[in-house]
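**Q** This is the structure alone, sequence omitted:
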């Protein structure tokens, strides 16, 4: 992925290049200086830059493991960092890795650009939110896919450390996830959980809410997202942007 981004940015410059990497060989066409038609070079170099120009495009890079190399890459390039939440310790390491790389590369380490990805479900009460989350696409996805994957690669321990509970990865259930991993509950509870997370990780700029297939019963999910936008988001304190020159 990182090499692919590097190739794309070379293409967007619309300058001739030749690239041989570990995963891709690429190049941008050029013509001999002796070509009698001086417009041929421009014709060959079609404009593949993003709509509206490269300067209006924000590239975001995700990371999950502690001291993530992709967070370092994002900092070096000035890209947006998105931390897939795997526990407060891993998220703090993401920001530390990103900000150090950004400053070293001459970019501002602006925490207001820091995105954190979470599973969120909002309903009238904590009990109803938990019931709907477990019964819907969120519960199905974690039960059938994420829990087995996280167990296989040892990724549940960060959540367990966060929870303060004395369990093993094999003891993890959907009920436990709804209590300790998902940001699940009434609007008041979800607001409190997000504020507590912000304090533990040092602040964030945007929450990226994971979405799941809810086609069998979409209304609870639509209601949850509406409540998040209208009843939770306006109450969350956000960091001020860092001025850049």
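**A** Arrived safely, thanks for sending. The shown structure was predicted, so the numbers you read here are calculated from the model rather than taken from an experiment.

**Q** Could you use CA atoms for every contact and neighbour count after this?
**A** OK.

**Q** Closest to the centroid, which residue in the protein?
**A** residue 82 (3.0 Å; Cα atoms, centre = their mean).

**Q** can you pull the contacts of that residue?
**A** 60, 61, 62, 63, 114, 115, 116, 117 (Cα atoms under 8 Å, 6 or more residues apart in numbering).

**Q** Could you do residue 204 as well?
**A** Contact analysis of residue 204 by Cα under 8 Å, 6+ apart lists 111, 112, 113, 114, 115, 116, 198, 238, 239.

**Q** Put this next to the previous one:
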């Protein structure tokens, strides 16, 4: 289609500029004469470029044709979630056809997330400002739905339906975020990065706390940073009779060796 052709032409020009090339290119909708980027990239390999994908396979095809990273914007929406594995398959096929490698570590998924210690605390934190954010989103679409009349209605809509094209928002606890990400891993077969879509719906202090919880509880879960501690605790629980028995025996022996049999027995 004309749209896909024009997208390809624009990407071709952008990638050449990012590689530091001087570009001369004429199409039916733009012309470049001795075009060049003013600043070089920080990475000798160039700036990573990602192609956005929602529900249709167009983004996957375009990314695969040009060897770009894949950015799944609607990963947490019901329709976007259902096609994640299908769109990755399209991406792999397009990459293979054009001599590129489909690398899962370069696949980014997006989800709106706001966390607090409890679900009730998360709802309290967003209730004051979520109305203005909903009005902003709905104004762009020309909608005035009844659910937008109250903070609870907005929270329920964003949790259970979607936040525009960006999917279902997590307004909850770290455990809920972990469960959602695990579902995404299961559906996709693995991806590289979870991108948190920031929605300005809470105070700065509550927002910072949300990111602290994500960093201290969600990330360590998937990095397995606490796995050995958990294994050690489980071993101690499974073998507490043996370990406590040995501890008591060792303390008694040390006491006896130092003070003598009479002191150890209390005689």
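**A** Noted; the coordinates are in hand. This is a predicted model, so every value here is computed, not measured.

**Q** what's the TM-score here?
**A** Once superposed, the chains reach a TM-score of 0.69 (TM-score structural alignment, normalised by the length of structure 1), with 202 aligned residues with a Cα RMSD of 3.1 Å.

**Q** rewinding a little: would you turn the contacts of residue 204 of structure 1 into CSV with distance to residue 96 of structure 1, neighbour count and secondary structure?
**A** Putting the contacts of residue 204 of structure 1 into CSV (distance: Cα to Cα, whole Å; neighbours: other Cα atoms under 10 Å; DSSP: H, G, I helix; E, B strand; the rest coil) gives the following:
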residue, distance to residue 96 of structure 1, neighbour count, secondary structure
111, 11, 20, helix
112, 14, 15, helix
113, 14, 19, helix
114, 11, 22, coil
115, 14, 23, strand
116, 14, 21, strand
198, 15, 18, helix
238, 18, 16, coil
239, 16, 16, coil
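
**Q** ok so residue 211 of structure 1 is a strand residue?
**A** No. Using DSSP: H, G, I helix; E, B strand; the rest coil, the secondary structure at residue 211 of structure 1 is coil, not a strand.

**Q** quick revisit: the contacts of residue 204 of structure 1 into a markdown table, with extra columns for distance to residue 137 of structure 1?
**A** Formatted as a markdown table, the contacts of residue 204 of structure 1 follow (distance: Cα to Cα, whole Å):
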| residue | distance to residue 137 of structure 1 |
| --- | --- |
| 111 | 31 |
| 112 | 30 |
| 113 | 29 |
| 114 | 27 |
| 115 | 23 |
| 116 | 20 |
| 198 | 26 |
| 238 | 29 |
| 239 | 32 |
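
**Q** out of those residues, which ones does structure 2 keep as well?
**A** Mapping the contacts of residue 204 of structure 1 onto structure 2 (both residues aligned by TM-score structural alignment, their matches' Cα atoms under 8 Å) leaves 111, 112, 113, 114, 115, 116, 198 still in contact.

**Q** Translate the fourth one into the numbering of structure 2.
**A** Structural alignment places residue 114 of structure 1 opposite residue 107 in structure 2 (criterion: TM-score structural alignment).

**Q** Against residue 191 of structure 2, how distant is its match?
**A** 5 Å (Cα to Cα, to the nearest Å).

**Q** next one: residue 63 of structure 2
**A** 15 Å.

**Q** which SS state does the equivalent of residue 177 of structure 2 over in structure 1 fall under?
**A** Aligned by TM-score structural alignment, residue 177 of structure 2 pairs with residue 190 of structure 1. What three-state DSSP gives for residue 190 of structure 1 is helix.
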